[in-house]
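Participant: Need a 3D model of the following:
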Amino acid sequence: MAASKDKSFLIQRGTTYLVNVKVPAHLREIIGKAHLRQTTGTDSLARANLIKHGIIHALKQQIEEAERVHGGKTKRAVGSRIREAMQWRLDLQQAQDYDRDNPEAEAWDITTSLLAERAEEIEEAEGLTRAKEFHAIAIGKANPISAHVDQWIAERPMKPRQQTDYRRAVAKFTAWLAAGKHPEAIERITKRIAGQYVSEAFSNAGVHPRTANKDISCIASLWKWAERKGIAKENVWSGQSLPKPKAGRKEEPRPFTNEEIKTLFNGKVVAVGRRKPALVQPSPMLRDFMTIAALSGMRVEEIAKLTVEDVTNGYFDIHTAKTKAGIRQVPIHPALSEIVTRRTDKRKPKDTLWPELPEPKPGSPIEKSQKVVKEFVTYRRQVGVDDREEGARQSKVTFHSWRRTFVTKAEQAGQQPHLIEVVVGHKRPGMALGVYSGGPLMEQLRTVVESVSLPSGVSLPTINQNSHSGSVLAPSTS
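Facilitator: Purely as a prediction, here's the structure:
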């Protein structure tokens, strides 16, 4: 293969080539990604091949550093030692139970003697600190963090994806403890150790405060749980969060402009690589998703979970949501008639509206809408709809901007804020509306939804009234 045609370690996003390096499976939980990627800043494959080698080297150094600090023999040895100590704890409990039933037996004395001998072996091999921690865990005077994670997660209702984030945050912290030879028992983590972790893992490493605070919040949640259980005496993570950067108005996420909406729906003529300029448009599925999001204010995952029976009474029936307020009914905008009818026609009530999307396995952290979000990111970049400040974590326009756009247009149409909040699933403020009110009428919500429209220049398909027996927009009279 000619060097100029070589695409090893390269992927294309929009018109630009990125270097892509795979992260080893055992380090993905620590690094937080399956791949490390960095742009070459060029749409030329030949130029990208000249640039990529230095980037590959830099990305591989990151992986090697993670392996050295987090994924090496020290972490595995410490993890193994904790599991061994927990097994000794079980053995001691069983010995105690046996002695209780057999007064003449000496199982407890024999087991504690053997444990002391094992602690001496560890002291010779790994030092006094490790030996003391091992012994404290074995006799139940210290509780290793890893031994409580499953129970903590089980008692905290979360989506699989949130569970993955929480486990990853704790795994990164315990890996740091192992690398620095700090104690790994909850009771022995002091505010000083917690503060040192925040400084070394986040502040000194240049991690964005929002990302750092997400991890710190996850670990603090474990400590709050441990405090309630009587395992931890105090939450050493209190006050450890990094100060949030003061974001100017220009840095805030925003809704789409009318021109951006037109571009996203109508497409744009662009040149990809060395190909001749061609019209790039959204796929039929992505176009349907964008239309529903723009004219309902629904979240992308709420749309992805829709089934036929969820749209047969003139409204979208949302059964599961992030909050209690998110469980709601959203009137179907008349402009969505063709989409909804097409996607429900001749299908069973339990059938999904989106057969193109794979169903995540039970317990999977992957959400059903993930494919849509990824496709949207690629598409909007291809057509030039992007707004990213230098050094920013992400663009100010994302799929969630459709939700911001809906709220903005409803407000600009003069709709009452408390009714908009019901439509989009936000908690209503105040005692009167938030507690005492039984909620607005569906016709009030329909007025809010129908006040929103796409800008002129965006054409949507209309339903052929002769090809279907009825409209999905009309509430059932049966």
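
Participant: switch to C-alpha atoms for all contacts and neighbour counts from now on
Facilitator: OK.

Participant: Residue 39: how many residues sit nearby?
Facilitator: 18 (other C-alpha atoms under 10 Å).

Participant: I figured it was touching residue 21, is that so?
Facilitator: No: when contacts are counted by C-alpha atoms under 8 Å, residue 39 is not listed as touching residue 21 (11.8 Å).

Participant: those strands in the stretch 151-300 of the chain, which residues are they?
Facilitator: In the stretch 151-300 of the chain, the strands defined using DSSP state E, counting those that start in this stretch lie at 268-270, 278-280.

Participant: I'd like the structure of this one too, to check against the first:
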Amino acid sequence: MVKKYERDYLYQKAGESTWYVKLTIPADVRAALGNRRTLTRTTGTSNRAQARDVSYPILAEWKALIVEARSSKKLAADEWRELQADEGKTLIQKKVDAAQRFYTPKPEQTDTGEFLDSLYDLHIDLIDDGRPDLAQRIKEYSFKLIENKPLTQGEGIDLHNKYLQIIEEVGIAATADEYSLSESEVEEARQITRSPNTFKPRSPISKSMVEQWSKHLDTQVEKQKTRDSHVSRVQRLSDWLSTEGIELTFDSVHRFLDSVSSASKTRRNYLWSGRGFWEWAIKYSPPFREQFGASPSPFDGHKLPRTGKDAGESYTPFTVEEVENLHKAAVEKGDTDLANLIAVGAYTGCRIEEIGRISKDNVIFTGHIPTSIKIEDSKTKAGLREIPLHSEITTLLKRLLNSSSDGYLFKGGNNKYQNRLDYMSKRFGRLKTGLGYSRLHVYHSIRKTAVTQMQHKGAPALVIPAIVGHETGLITFDVYSAGASMEQKREAIELLHYNFTPLHYQTSIKT
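Facilitator: A predicted model of the protein is given here:
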């Protein structure tokens, strides 16, 4: 029958009315928590309901200790495995050295008496440490060494190898004691020592750490897509470290970047994510801080390509004529929605995600005429803005709103990152590819067309950023100024002009 405290962690000692909270420590972390089997603490009350409330924070504290102990044990596991691999390589090299030269019964030390004294000290230490089996083997080896019987080269090598076997077991015993290894782990240590190349370090970035960091990102990064990208990049690095069996260092990060991409932008994104994880882990993961706290970040100091193709290629603006041709092609294909999307982008300079979130709640009317739109959800803080509507598309916007079934300019698709027009972006991609445009021509290129046209027609340099949602890069205007006026922005917007193919709509304009 299950005891009461095993169900709710509360129990009373014989003859006492006070309730105690008790938690059994899992066997795998008992050594890290003082070799105790249980954790017990008084709740200070005889009222069971009150005791249950008191127990919650106590249990939460204990369970956090267990999680931390397990995390520490994982890091320590790689530490002792690496030590055994190094020891194994050293012992193998000593065996090779012995076989490559003429050898006598005397070991490498020139002073046999001094060496025997060290064996005696080791013999005593092993007895004190509770390992009489290893102490006896040292004693037997010492007797063979002092027999002074001439040995052949082969017999000398055999005797030396027996000594190395004893030292191997002594090293394993010391590791087992220091790291509280289980029987299976002791056997694993023995196998690693004898075959050190079988050991590959596991990544210090555990899945549980990535999960904790992901929860931290929820409080720091607004966009779900950005958070997911950060997590994906760091998890990919962790998987690569485990597969390659190498440690987390500047050199390994450099090798990883080489394996991912040569493009500067891609590398920069991976370094951005890695740097964010490193800063979090050093602050909030005690085991990680203990291992890497004194080390410089392996994500800093990398030199990225600055010239050539790998340095990055920016999207190419369409010319005004090319935007007109794209619109015409959409009309001829009967894709009215795509033609309208091209027109709205061309006359506002908005990002496609911004257009996808425009609804009747974001449109400002003067009487029955839409005169401006408010962008209230954008990629950056500077992207939050109000844009005057060009006189050429006020009728179009009114038509789109009146025919909308959900209040948005365009019908939204299913995208987990709430990019409502992702499906429209793909349709545009197929359209422009069919017309022979390059991979550097995308829907975003229309935004560049609008900026270019306003600049060429003399729009003030500080007004254009206010329309498209960019910072000016000047603290006077980005921080101190209230920004360009609506009249200034309207004058710049009205400089845009396109000869778009007329559309024939099946739906009538609601008044």
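
Participant: Kindly provide the TM-score of these chains.
Facilitator: The TM-score (TM-score structural alignment, normalised by the length of structure 1) is 0.61; 335 aligned residues with a C-alpha RMSD of 3.9 Å.

Participant: thinking again about what came up before, out of the strands of the stretch 151-300 of structure 1, deepest packed?
Facilitator: Highest mean neighbour count of the strands of the stretch 151-300 of structure 1: strand 268-270, a mean of 16 (counted as mean count of other C-alpha atoms under 10 Å).

Participant: Show me what that strand is packed against.
Facilitator: strand 278-280 (3 or more C-alpha pairs under 8 Å, 6 or more residues apart in numbering; DSSP states H and E).

Participant: which residues touch the strand it packs on?
Facilitator: Among residues not part of strand 278-280 of structure 1, those counted as contacts by C-alpha atoms under 8 Å, 6 or more residues apart in numbering are 267, 268, 269, 270, 271, 382, 383.

Participant: Kindly recompute the last result at 6 Å.
Facilitator: 267, 268, 269, 270 (C-alpha atoms under 6 Å, 6 or more residues apart in numbering).

Participant: Closest to residue 54 of structure 1 out of those residues?
Facilitator: residue 270 (29.5 Å; C-alpha to C-alpha).

Participant: quick one: residue 423 of structure 1 and residue 317 of structure 1, what's the gap?
Facilitator: Residue 423 of structure 1 sits 11 Å away from residue 317 of structure 1, going by C-alpha to C-alpha, to the nearest Å.

Participant: Among those two, which residue is more densely surrounded?
Facilitator: residue 423 (24 against 20).

Participant: What does that one correspond to in structure 2?
Facilitator: Using TM-score structural alignment, the partner of residue 423 of structure 1 in structure 2 is residue 467.

Participant: Which of the helices or strands spans that match?
Facilitator: helix 464-468 (DSSP states H and E).

Participant: Residue 420 of structure 2: what secondary structure?
Facilitator: Secondary structure assignment for residue 420 of structure 2 (DSSP: H, G, I helix; E, B strand; the rest coil): coil.

Participant: which residue sits closest to it, ignoring its sequence neighbours?
Facilitator: Among residues not flanking residue 420 of structure 2 along the chain, residue 412 sits closest, at 4.4 Å (C-alpha to C-alpha, 6 or more residues apart in numbering).

Participant: how near is residue 443 of structure 1 to residue 426 of structure 1?
Facilitator: 19 Å.

Participant: the more surrounded of these two?
Facilitator: Set side by side, residue 443 of structure 1 and residue 426 show more neighbours around residue 426, with 16 against 10, by other C-alpha under 10 Å.

Participant: Look at that one and give its secondary structure.
Facilitator: Under three-state DSSP, residue 426 of structure 1 comes out as coil.

Participant: what sits against it?
Facilitator: residue 325.

Participant: Then residue 190 of structure 1?
Facilitator: Taking C-alpha under 6 Å, 6+ apart as the test, residue 190 of structure 1 contacts no residue whatsoever.

Participant: Quick one: map it onto structure 2.
Facilitator: Residue 190 of structure 1 maps onto residue 249 in structure 2, by TM-score structural alignment.

Participant: And residue 338 of structure 1, by the same measure?
Facilitator: Using TM-score structural alignment as the criterion, residue 338 of structure 1 maps onto residue 395 of structure 2.

Participant: Residue 409 of structure 2 and residue 400 touch, don't they?
Facilitator: Yes: counting by C-alpha atoms under 6 Å, residue 409 of structure 2 touches residue 400, with 5.4 Å between them.

Participant: Residue 447 of structure 1 belongs to a helix?
Facilitator: Yes: counting by three-state DSSP, residue 447 of structure 1 falls inside a helix.

Participant: Residue in structure 2 paired with it?
Facilitator: In structure 2, the residue matched to residue 447 of structure 1 (TM-score structural alignment) is residue 491.

Participant: got it, and residue 329 of structure 1?
Facilitator: Residue 329 of structure 1 maps onto residue 386 in structure 2 when the alignment is built from TM-score structural alignment.

Participant: Its match and residue 373 of structure 2, how far apart?
Facilitator: According to C-alpha to C-alpha, residue 386 of structure 2 and residue 373 of structure 2 sit 6 Å apart.
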